[in-house]
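S.K.: predicted model follows, preceded by the sequence.
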Amino acid sequence: MGCVLSGLKWPRTPSKDHVTPEPLLPTLGLTPQQQQLLIETWELLKQDIAKVGVIVFIRLFETHPECKDVFFLFHDVDDLKLSKELRAHGLRVLSVVEKSVARIENVTRLEKFLFELGRSHYRYKAPPRYYQYVGIEFLSAIRPILKEKWTPEVEEVWKVLFTYICAVMKAGYQEEENKHNEKTPTMKRLEKSQATAM
């Protein structure tokens, strides 16, 4: 009896020729009709984009208070509804959604955009475990806004898009993290000393 993973024929010890493969990116796989559904519902949502952004982040901080540690700007804000910073950040996040929908028919452009966004989130110290929470709160925020336009098909297509966004951003984050971790301790010390000397 061996372990379940032994059937996958992974090498027990990496050989000197062994190269760690790059993470596989997911495929989006939306039909033209599903793409159109995203575009149409986004057109309706754009009218309330600032409101949606604020709702998403207020709900995010209520359901996952630990997220405030990542979004340090909002850590000590008493009334989030009145925060100009929260409104601005919500608009930035929803601009990512807007850019994703605008690139929905060109998956290569969309993938590149999201991958780079994930890499930049490593520099912002915003780890991937929080990305899905934003997607969940986005769906909760748009449901009442879309009213009778909210259907199981609409819900499914937005879930697919956010799952894809999270997965590609995570791959970008991990690539940036791996690059950072590959630096030798001497290189890290040198960079640190150069930064403090400036």
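M.R.: Yes, it's here.

S.K.: hey, let's count contacts and neighbours off CA atoms from now on
M.R.: OK.

S.K.: would you map the strands across the chain?
M.R.: Using DSSP state E, the chain contains no strands.

S.K.: in it, where's the longest helix?
M.R.: Taking DSSP state H as the criterion, the chain has its longest helix at helix 152-182.

S.K.: just the buried residues of it, please?
M.R.: For helix 152-182, a neighbour-count test (16 or more other C-alpha atoms under 10 Å) marks 154, 157-159, 161-176 as buried.

S.K.: in terms of secondary structure, what does it contact?
M.R.: Packed against helix 152-182 by the contact rule (3 or more C-alpha pairs under 8 Å, 6 or more residues apart in numbering; DSSP states H and E) you find helix 32-45, helix 107-123, helix 131-146.

S.K.: one more time with 6 Å, if that's ok
M.R.: Judged by 3 or more C-alpha pairs under 6 Å, 6 or more residues apart in numbering; DSSP states H and E, helix 152-182 is in contact with helix 107-123.

S.K.: the helix it packs on to helix 131-146, inter-axis angle?
M.R.: With axes from the mean of the first three to the mean of the last three C-alpha atoms, to 10 degrees applied, the angle from helix 107-123 to helix 131-146 works out at 120 degrees.

S.K.: buried set for helix 107-123?
M.R.: Those buried within helix 107-123 under the rule 16+ other C-alpha under 10 Å are 110-111, 113-122.

S.K.: next up, a second structure to put side by side with the first:
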Amino acid sequence: MSFTEKQEGLVKESWEVLKQDIPHLSLRFFSLILEIAPSAKNMFSFLRESEEIPQNNPKLKAHAVKVFKMTCKSAIQLREKGEVVVADTTLKYLGTTHVKSGVKYPHFEVHFCFNLKKLN
């Protein structure tokens, strides 16, 4: 799978915006997921039993940054190499964690009707 020129341009443009404030934007991204699909809170072990506002949860903040950085690195690899190289142990861990949390394919299809400007 490779990007078209237009897709590559969008990835580059998005990354330039995202890398300026990964902590804020990544947390905002996960906050929007929880606004759109409140039941998703139960899929995060560190949110499941918490009454704390998700945006104030330090574990969510750390998770959000980690996911954003990994996603951005993957996008760069895909653009530069035409493939994403991730260690098998990382993929197995991610798969196991998502299966244990009850994540199903439709959960990845949460569509957002906003652009990067609305993340701010």
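M.R.: Done, it's in. Bear in mind that the values here come from a model prediction, so they are computed numbers and not experimental data.

S.K.: any idea what the TM-score is?
M.R.: TM-score for the superposed chains, counting by TM-score structural alignment, normalised by the length of structure 2: 0.74, backed by 114 aligned residues with a C-alpha RMSD of 2.7 Å.

S.K.: ok so, going back, and which of the buried residues of helix 107-123 of structure 1 is nearest to Ser140 of structure 1?
M.R.: The closest of the buried residues of helix 107-123 of structure 1 to Ser140 of structure 1 turns out to be Leu114 (C-alpha to C-alpha; 22.4 Å).

S.K.: if I look at the closest one, how far off is Lys68 of structure 1?
M.R.: From Leu114 of structure 1 over to Lys68 of structure 1 the distance is 23 Å, taken as C-alpha to C-alpha, to the nearest Å.

S.K.: with His75 of structure 1 instead?
M.R.: Distance of His75 of structure 1 to Lys68 of structure 1, computed by C-alpha to C-alpha: 5 Å.

S.K.: same deal with Val168 of structure 1?
M.R.: Distance of Val168 of structure 1 to Lys68 of structure 1, given as C-alpha to C-alpha: 23 Å.

S.K.: same thing with Glu176 of structure 1?
M.R.: Here the criterion is C-alpha to C-alpha. By it, Glu176 of structure 1 lies 23 Å from Lys68 of structure 1.

S.K.: aligned partner of Ser74 of structure 2 in structure 1?
M.R.: Per TM-score structural alignment, the equivalent position to Ser74 of structure 2 in structure 1 is Ser100.

S.K.: neighbours around that match, how many?
M.R.: Each residue near Ser100 of structure 1 was counted by other C-alpha atoms under 10 Å, and the total is 21.

S.K.: map Pro144 of structure 1 onto structure 2.
M.R.: By TM-score structural alignment, Pro144 of structure 1 lines up with Lys118.

S.K.: can you pull the contacts of its match?
M.R.: The contact partners of Lys118 of structure 2, by C-alpha atoms under 6 Å, 6 or more residues apart in numbering, come to none.

S.K.: can you do 10 Å?
M.R.: 25, 28-29 (C-alpha atoms under 10 Å, 6 or more residues apart in numbering).

S.K.: how about Leu47 of structure 2?
M.R.: So Leu47 of structure 2 contacts 40-41, 53-54, 57, 59-60 (C-alpha under 10 Å, 6+ apart).

S.K.: distance of the equivalent of it over in structure 1 from Glu85 of structure 1?
M.R.: In structure 1, the residue paired with Leu47 of structure 2 according to TM-score structural alignment is Phe74. For Phe74 of structure 1, the distance to Glu85 of structure 1 (C-alpha to C-alpha) stands at 8 Å.

S.K.: same question for Leu114 of structure 1.
M.R.: Applying C-alpha to C-alpha to Leu114 of structure 1 and Glu85 of structure 1 gives a distance of 23 Å.

S.K.: got a list of what Val70 of structure 1 touches?
M.R.: 124-127, 130.

S.K.: recalculate using a threshold of 8 Å.
M.R.: Contact partners of Val70 of structure 1, counting by C-alpha atoms under 8 Å, 6 or more residues apart in numbering, are 125-126.

S.K.: distance of it from Tyr122 of structure 1?
M.R.: Val70 of structure 1 sits 11 Å away from Tyr122 of structure 1 when distances are taken as C-alpha to C-alpha.

S.K.: and Gln36 of structure 1, by the same measure?
M.R.: Separation of Gln36 of structure 1 from Tyr122 of structure 1 (C-alpha to C-alpha): 32 Å.
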